[in-house]
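# one predicted model, sequence on top.
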Amino acid sequence: MNYLKSSKLGFVITQLIVLVSLLLLTGCSSRNKEEPKNEGVKARESLKSKKLNVDKVKVKKDSHLKWIHYKEKCRIPILMYHSISAGNALRVPPKQFEEEMAYLKANQYYTLSTDEAIKAFETNSLPQKKVVWITLDDAYKDNYTAAFPILKKYHLHATINYITSFSQKPNHLTLSEAKTMQHSGLVDFQSHTVQHLDLNALSTDVQKQELANSKKYLDDNLKQNTRMICYPAGRYNQTTIRLANHLGYKIGLTTNEGLACVDQGWYSLARVRIAPGIDRQTFMQLLQNGY
């Protein structure tokens, strides 16, 4: 009898052990199935968190400039360069160009894009007190080989005034090079007409072709709205201004010397000519006075 009781008790204990083991195995299996799900949720949450952090940085970067409105009309130095090389009065050597860009960076000048310059003139406001607009006329090849590396080194913005029919000439920028510069965010391209002719010597129809076709070329190929015309050799007349306005240009740049102000006229803005061989003191004076 005691033997039977002992056998029954052993059987019950064995069954309980088996049952507990099954329950434990089921629990482990359940947890193993849930863990990848939890890990996936955590991964998604981590990615969301990272995305939010990136967005915050982007917003902060885009909104750190608070444009300041001024009572008096803004006067902006628009620097006029051409070739970044040596040889004549229109060619500024790379060493001088780098020294001048380094000065702008060290002295905390903000370099405007074309759209920002237009905004400044339209709203009579600036992103900060010390600003400058760097322009290079004619789109020489050395704008890509010499000027562009310097602009990237100091993270400065410049505008290149492009002669659209010159894109196949060996000493001028190709369209591919222009796109590379544009995609960097440090260079924008504006019109310097199709053939670089003196506009004031042309008929109304030919002037219209020069202004309209160059704008269309840049708009189509660079996927933009070209808003500025830079007159070849600074030559223009009232017909040029009327056509520029009609075709959708917002401003026009001349070779008249001085700081740019809308009092000069939206299509008659002055610039600061940078000559080869000037010293730092002269460069500083040009930034302040325009001459």
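The structure has been received and is ready for your questions. Just so it is clear, the model here is predicted, and its values are computed rather than measured.
# use CA for all of it now, contacts and neighbours both
Noted.
# which residue, other than its chain neighbours, is closest to the residue most central in space within the chain?
By C-alpha atoms, centre = their mean, the chain has its centre lying nearest to Gly185, at 2.8 Å. Leaving out its chain neighbours, the residue that sits closest to Gly185 by C-alpha to C-alpha, 6 or more residues apart in numbering is His157, at 7.8 Å.
# take this one as well and set it beside the first:
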Amino acid sequence: MYHYISEVPAQDKANPYSYRSGLSVSPTIFSQQMDYFKELGYHTITFNQLFSALYYDGPLPSKPIIFSFDDGYVDAYTNAFPILRAHGYSGMFYIITGKVGWAGQASWPQLSEMLANGMQMGSHTIDHRALGDVWQLSPDDARHELAQSRQDLESHLQTVIQQFCYPAGDPLNKNQNLPSAQAQVQGVMALLNKTGYVGATNDPRVPSISQDSSTPYIIHRIRVIGSETLQSFKDEMAPFVS
């Protein structure tokens, strides 16, 4: 799970309250990370391949992996995309549709080019609001976030969109022992099903590296921490790779 593939801007480096350092992996380090997975023999797969394997025992290559990128920043196009292609890899990019083309965000033509060259696209809502909280206030508004973002992606990119990513993991990031949190999760997942999504990725809040077909709307990911060295990245990945 990645966010920015870029250097941390100077103003953010100087700001101890900025979130950019923790979310930014430099292009150099990202390329080295892709070298690492290549050396280990990993092959990228699509979510269609993942679900085929989960539901129907479909074939997978040796050491399958999915690289995902949240928020649709412009460096997804300028940095992540060419580095992935240079390594023969694909990636899933979760797009905040209401921000496409804004300063610092990728444009529709850039996303179309990425899609045409083997990248995958999914929804990250219209405006990155906490979806569980939206559902609590208005299930209709939550449905709009899901349906409209999917429709906009399909209209602009001319492809079927079936995958979703929860902004900040909400509502899965709440204490699931609380009835209100359970209601939010059940409500949002019901809307995901009704609006045509077949899978959804979580912001990694659970210490799990396993996945099965019973939880298609809770696909686990491993967050890549920004501003770390290649060695610390390898140390972090050690429990998960072979």
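It's in. Note that this is a predicted model, so its numbers are computed, not measured.
# TM value for the aligned chains?
The pair, once superposed, lands on a TM-score of 0.81 when counted by TM-score structural alignment, normalised by the length of the second structure; 209 aligned residues with a C-alpha RMSD of 1.7 Å.
# sorry, back to before: distance of the residue nearest to the centre of the first structure relative to Lys152 of the first structure?
Note on Gly185 of the first structure: its distance to Lys152 of the first structure, by C-alpha to C-alpha, to the nearest Å, is 10 Å.
# equivalent analysis for Glu99 of the first structure, please.
Taking C-alpha to C-alpha, one finds Glu99 of the first structure at 14 Å from Lys152 of the first structure.
# and the helix or strand harbouring Gln182 of the second structure, what does it pack against?
Taking DSSP states H and E as the definition, one finds Gln182 of the second structure inside helix 179-194. Applying 3 or more C-alpha pairs under 8 Å, 6 or more residues apart in numbering; DSSP states H and E, one finds that helix 179-194 of the second structure makes contact with helix 131-137, helix 139-157.
# and the next helix or strand after it against the first structure, how far off on average?
Moving toward the C-terminus from helix 179-194 of the second structure, the first helix or strand encountered (DSSP H and E) is strand 199-201. Strand 199-201 of the second structure, aligned to the first structure and superposed, deviates on average by 0.8 Å (mean C-alpha distance after the TM-score superposition for the first structure).
# equivalent range in the first structure for strand 199-201 of the second structure?
Aligned using TM-score structural alignment, strand 199-201 of the second structure spans residues 251-253 in the first structure.
# likewise for stretch 106-116 of the second structure?
Aligned by TM-score structural alignment, stretch 106-116 of the second structure falls on residues 173-183 of the first structure.
# contacts for that stretch?
With C-alpha atoms under 8 Å, 6 or more residues apart in numbering as the test, stretch 173-183 of the first structure has contacts from 139-141, 143-144, 148, 166-168, 187-189, 222.
# now restrict those to buried residues only.
Using 16 or more other C-alpha atoms under 10 Å as the burial test, the contacts of stretch 173-183 of the first structure include Ala139, Tyr140, Lys141, Asn143, Tyr144, Phe148, Phe166, Ser167, Val187, Asp188, Phe189, Leu222 as buried.
# can you give me the strands for the first structure?
Using DSSP state E, the strands found in the first structure span residues 68-69, 78-81, 110-111, 125-126, 131-137, 158-162, 187-191, 228-230, 251-257, 269-273.
# wait, Ile78 of the first structure touches Ile134, no?
Yes. Using C-alpha atoms under 8 Å, Ile78 of the first structure is in contact with Ile134, at 5.9 Å.
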